[in-house]
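Colleague: Next comes the sequence, and after it the predicted model I'd like to discuss.
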Amino acid sequence: MFILLTSMNFNDYIVDMEIDLIYKEFGKLLKNSRTEANLTQAALAKRVGLSRTSITNIEKGRQHINLHMLYVLSDSIGIRPSDLLPDKNLVDLDINLNKVLSKANVSEDASLDWIKRRIIDGITKEVKNEED
């Protein structure tokens, strides 16, 4: 699938993309934290009063949460709310990669997502090594 953007809808597309990326990154952090706490989706769902399907959708970035749910989820896992917030630099990098791909009229498929993920993972490892 190719994405063709006009100048009229490009900014709206970027804003939507930023929001989607934030929730996808949040979902990945939630899933990692949940699995590190040895919780199933069903167990976390029961603790927070949601369905297992909602937890699945949140972890995949398809379902957005309200601010208070950030606190409920983090308390239920035993972590700080800030542990579930995506690193802004990584989100910005992902957004910039998407902008380049969009302007180049490149399809957004699994292989491109894999390339973006490898770039972001490499930068994340470099930052962690510098912090150690």
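Modeller: Structure's in. What do you need? The structure presented is a predicted model; accordingly, all values stated were derived computationally and were not measured.
Colleague: can we go C-alpha only for contacts and neighbour counts from here?
Modeller: Fine.
Colleague: need the contact list for the residue nearest to the spatial centre of the chain.
Modeller: Centrality entry for the chain: nearest residue to the mean C-alpha point is residue 25, 1.5 Å, by C-alpha atoms, centre = their mean. Residue 25 makes contact with 61, 86, 91 under the criterion C-alpha atoms under 8 Å, 6 or more residues apart in numbering.
Colleague: And what about residue 102, helix, strand or coil?
Modeller: Three-state call for residue 102 (DSSP: H, G, I helix; E, B strand; the rest coil): helix.
Colleague: ok, second structure coming up, stack it against the first:
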Amino acid sequence: MSENNELDIKQRFGKAVRRRRRELDLSQEQLAEQAGLHRTYISNLERGELNPSLETIEKLANALNISIPALFINYSVQVEHQQHKDS
């Protein structure tokens, strides 16, 4: 896996968390409190700057009242059969 693909998944995951958080009308601070994380961690995560552990993904999914698979599928974290071609 290339470094660009790794960054892409972090950015896609961050956007998924942000979209779900906003659907629930939660602030970053509220989500952080419910997930047992720091607000700045949520901010950095939503910007795609962090690579969360599986334990953190589980905490976030629980705080967002959604299953991990639903978070990935419903918010387009996973990209199926995507091929990158250099121009």
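Modeller: Good, I have the coordinates. The model shown is predicted, which means the values in this text are computed figures rather than measured ones.
Colleague: TM value for the aligned chains?
Modeller: After superposition, the two chains reach a TM-score (TM-score structural alignment, normalised by the length of structure 2) of 0.84; 83 aligned residues with a C-alpha RMSD of 1.7 Å.
Colleague: Give the aligned equivalent of the residue nearest to the centre of structure 1 in structure 2.
Modeller: Here residue 25 of structure 1 is matched to residue 12 in structure 2, going by TM-score structural alignment.
Colleague: cool, residue 41 of structure 1 as well?
Modeller: For residue 41 of structure 1, the aligned position in structure 2 is residue 28, judged by TM-score structural alignment.
Colleague: how far out from the middle of the chain is stretch 36-56 of structure 2?
Modeller: Stretch 36-56 of structure 2 has its C-alpha centroid displaced from the chain centroid by 8 Å (C-alpha atoms, centre = their mean, to the nearest Å).
Colleague: With structure 1 overlaid, how far apart is the lengthiest helix in structure 2 on average?
Modeller: Determined from DSSP state H, the single longest helix within structure 2 is helix 3-23. Following the fit onto structure 1, the mean deviation recorded for helix 3-23 of structure 2 is 0.5 Å by mean C-alpha distance after the TM-score superposition for structure 1.
Colleague: ok, residue 46 of structure 2 - how many residues close by?
Modeller: 21 (other C-alpha atoms under 10 Å).
Colleague: And residue 17 of structure 2, by the same measure?
Modeller: The burial count for residue 17 of structure 2: 25, using other C-alpha under 10 Å.
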